[in-house]
Structures are given as C-alpha cells and as structure tokens.
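1. Provided below for reference: sequence and predicted model.
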Amino acid sequence: MPEMHFRVRWPDDSTSVCYSPSSTIQEAFVLQQAYARDEFVQRSRDALLHASERVAQKYGYGCGHALAQIAEIERRAQQYPPQSTVTVEAFGV
C-alpha cells in the first residue's frame, strides 16, 4: 500500500497537502473537479477510513495518520460556508 499525498485547494484559494496511507484516495476524487464542501468532507472521510481499514487488514491496526487527516479536513472545512467548493488539484505531491 503506497502512501500518497494530495493537494487540496480550499474556497479561500489556500492549499493544503493531505496524507493518505493508500493510493486508493485517487478513486475518491477527479482531479480539478470542484466538490461542494460537505461532499468533499464525506468523500475524504470515506476514502481515508477505507485506507485505514486496509492498513488494519495488513498490519492488525488502523492508521492513526489517516484518522488525524480526517479530523484536520473536517476542522478546516468548517471555516467555509456549506455552498463553497473544494478542489483536489494533484496526487503524489
């Protein structure tokens, strides 16, 4: 399971580099597509939980970094109105 980073552009045009313990994060997003804030959070949560479960299947415990990334995405997203959009700009950054 290769870990992967992905770059997110937030509604205020700032960016974050996020972490996933698995490249399966690429299945959750289409690059350069704008997602409504809540959809982005849900897709991130689902993909990162799935990746953590894959780690647990292989190593016997989930990925704490993935859970921390979910919390950070949720915290950051709350700063913006629900109608705002978030874009995944790149994988493997």
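-> Happy to help now that I have it. Residues are numbered from 1 along each chain as shown.

2. switch to C-alpha atoms for all contacts and neighbour counts from now on
-> Fine.

3. helices or strands up against the helix or strand hosting Ala66?
-> Taking DSSP states H and E as the definition, one finds Ala66 inside helix 64-77. Using 3 or more C-alpha pairs under 8 Å, 6 or more residues apart in numbering; DSSP states H and E as the contact definition, the elements that helix 64-77 packs against are strand 15-20, helix 37-59.

4. Look at Ala68 and say how many residues are nearby.
-> The tally of other residues near Ala68 (other C-alpha atoms under 10 Å) stands at 13.

5. Please compare the first structure with the one that follows:
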Amino acid sequence: MPEMTVTVRWPGGQVDDLYSPSLVMHDYLNTGSAYTVQDFVARSTEALTLASERVQARFGYFCSSAADTSTRIKSRAATFTDDQLVEVLNMTPDLPSQER
C-alpha cells in the first residue's frame, strides 16, 4: 500500500509530519487549505480509520500506526480551541492528476 505524509502547521506554529498508511488522506484534506481544529480532527480521524480498514482488508490486521497518528492529532488538538486553524502545508506523495 502506498504510504503518505501530511505536513501541517498547528495554530501555535508547530509543524508536524503525520503518517498515513494510505493515500486516502487526499480525499479528506487539500494542500494549501486551512481547517478549523474541530474539522481537521474529524476529517483526519475519518481518513485514518478508513486507511487502517484498508490495511486490514489487505493484510488481515488494522494499522497501529494510523491509530497512533489519530491519537497524536487528538492530543495536539486538545491544546487549542475548536475554531483555531490547522494549515495543511504538504501531502507527499501527491496524487497523479487523473486520480483527483
């Protein structure tokens, strides 16, 4: 399965690289966009759950790294208010244009 990294800037200015075992994050987030903390948590949690389910369907077990990323996001998000903004700086690898 293709893995990916999503680089975000939290409201406090800290930049984080977040792991996903699937490119599904592209279906939920866009590079260059900003999301409220609440929306970012909801979108990323849903995407990472789906990514883990894809791993389970292919390999027979859920992806613990996706769960760890989701926990890390929720923990960091708890230090901000729901309406502050999280910026998506980069998503690597990018999708070929015909898949978007």
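-> Received it, and whenever you're ready, just let me know what you need. Because the structure is predicted, anything quoted here is derived from the model rather than measured.

6. quick revisit: run the angle between the helix holding Ala66 of the first structure and helix 37-59 for me.
-> With axes from the mean of the first three to the mean of the last three C-alpha atoms, to 10 degrees as the criterion, the two stretches helix 64-77 of the first structure and helix 37-59 enclose an angle of 170 degrees.

7. Helix 64-77 of the first structure vs the second structure, average offset?
-> Here the mean offset of helix 64-77 of the first structure against the second structure after fitting is 0.2 Å, by mean C-alpha distance after the TM-score superposition for the first structure.

8. mind checking how far whatever helix or strand comes next after that helix is from the chain centre?
-> Beyond helix 64-77 of the first structure on the C-terminal side, the first helix or strand identified by DSSP H and E is strand 85-91. Centre-to-centre, strand 85-91 of the first structure and its host chain are 9 Å apart (C-alpha atoms, centre = their mean, to the nearest Å).

9. With stretch 46-53 of the first structure instead?
-> A distance of 10 Å separates the C-alpha centroid of stretch 46-53 of the first structure from that of its chain, computed with C-alpha atoms, centre = their mean.

10. residues in contact with it?
-> Judged by C-alpha atoms under 8 Å, 6 or more residues apart in numbering, the contacts made with stretch 46-53 of the first structure from elsewhere in the structure are Ser20, Pro21, Ser22, Thr24, Ile25, Ala28, Gly62, Cys63, Gly64, Ala66, Leu67, Ile70.
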